[in-house]
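>>> Just a sequence and a predicted model for now, questions to come.
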Amino acid sequence: MSQITLQAAKTLMESAENEAKRMGVPMVICIVDEGGNFVACHRMDNALLASVDIAQNKAWTAVALKMPTALLAELATPGSELYGIHATNNGRIVIFGGGIPLRMQNKIVGAVGVSGGSVEQDIQVAQAAVQAFVNSESTV
């Protein structure tokens, strides 16, 4: 998979949703391509409305900065080298966990963003999508 197609995004979102259901937390799961362009977004029943924008921006941030948003959280604390970065890009940068790049052969081809639970829950659900992506790569 050299690009994130709609079908691939649906597969990743399904894996993430299954993890969110297992946890009992309604989530929003968004997938973007390598340019941060929206591919698909899925809002589970009763997920927070605010989570739609947050999940999409987590995915965008992960692609735009080529790192998980959880790592960015560490780099953006007061006194750290990226402190204040969240105020750039029209406030689109998210500095807490739940956005993870999707890599294929060391190239970022997209990202997943998840919002709706605690930061730890968002990361766990996003990792389920990443694992589905990794698994799909090994079967190609």
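Perfect, I can see it now.

>>> drop to CA atoms for contacts and neighbour counts, all remaining ones
Fine.

>>> thinking A128 is in contact with S15, fair?
Yes: counting by C-alpha atoms under 8 Å, A128 does reach S15; the two are 5.9 Å apart.

>>> Would you mark the buried spots in the lengthiest helix in the chain?
Using DSSP state H to assign secondary structure, the helix with the most residues in the chain is helix 119-138. If you call a residue buried by 16 or more other C-alpha atoms under 10 Å, then helix 119-138 has these buried ones: 121-133.

>>> Next, name the residue at the spatial heart of this protein.
Here the mean C-alpha position of the chain is nearest to the C-alpha of G113 (C-alpha atoms, centre = their mean), at a distance of 2.0 Å.

>>> residues in contact with that one?
Remark: with contacts taken as C-alpha atoms under 8 Å, 6 or more residues apart in numbering, G113 is in contact with 29-31, 54-60, 98-100, 126.

>>> here's the one I want to compare it with:
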Amino acid sequence: MKTKFALTADDVAAVLAAAREHATANGWKVTISVVDDGGHLLGLLRLDGAAPMTAVIAPGKARTAAVGQKESRGYEETINGGRYAFLSVPDLVFMEGGVPIVADGQVVGAVGVSGVKSAQDAEIAKAGIAALKLA
């Protein structure tokens, strides 16, 4: 039997708070989402002024990073490189801004952000993850 880490409600709250702080410090209106390792939504925060569509895109980016076990940016680059078959995969969002949460070498979830430039979305996600004390 294998033991694995899992995100707690306190972890999700810490990630959302840290990501929110980073976004608001920069004046960015975004939606931030946190999912578990299976891509299931654990928390979502749509900041004031964030477009409604961001509440759909952010969890999709997080789900993509969690189940793919890598940043969603990698899939965007693959598609931009001509591998269009990835576009047929259902329920995932192949845009930068989804970042996996890794503890002791295991993906335990992911953060997805939508609302500003893709690199800024990823920056916010990483700021949220930095709030965790990962093994």
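Now that the structure is in, tell me what you want to look at. All values derive from a computational prediction rather than experimental measurement.

>>> and the helix or strand hosting I29 of structure 1, which stretch of structure 2?
Under the assignment given by DSSP states H and E, the secondary-structure element containing I29 of structure 1 is strand 28-33. With the alignment judged by TM-score structural alignment, the segment of structure 2 matched to strand 28-33 of structure 1 spans residues 31-36.

>>> Quick one: the strands in structure 2, in order.
In structure 2, the segments counted as strands under DSSP state E are 31-36, 41-46, 98-103, 106-114.

>>> could you dump those strands to JSON lines with distance to R83 of structure 2?
As requested, the strands of structure 2 are exported to JSON lines (distance: least, C-alpha to C-alpha, whole Å):
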{"stretch": "strand 31-36", "distance to R83 of structure 2": "26"}
{"stretch": "strand 41-46", "distance to R83 of structure 2": "28"}
{"stretch": "strand 98-103", "distance to R83 of structure 2": "19"}
{"stretch": "strand 106-114", "distance to R83 of structure 2": "23"}
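
>>> Of all the ones you listed, which one comes closest to A135 of structure 2?
strand 98-103 (5.2 Å; C-alpha to C-alpha).

>>> Identify the residues contacting that closest one?
Taking contacts as C-alpha under 8 Å, 6+ apart, the residues outside strand 98-103 of structure 2 that touch it are 5, 58, 61-66, 69-73, 107-113, 121-122, 125-126, 129, 134-135.

>>> Please list only the buried members of those.
For the contacts of strand 98-103 of structure 2, a neighbour count by 16+ other C-alpha under 10 Å gives the buried set as 58, 61-66, 69-73, 107-113, 121-122, 125-126, 129.

>>> Number of residues surrounding S118 of structure 1?
Using other C-alpha atoms under 10 Å, the number of residues around S118 of structure 1 comes to 12.
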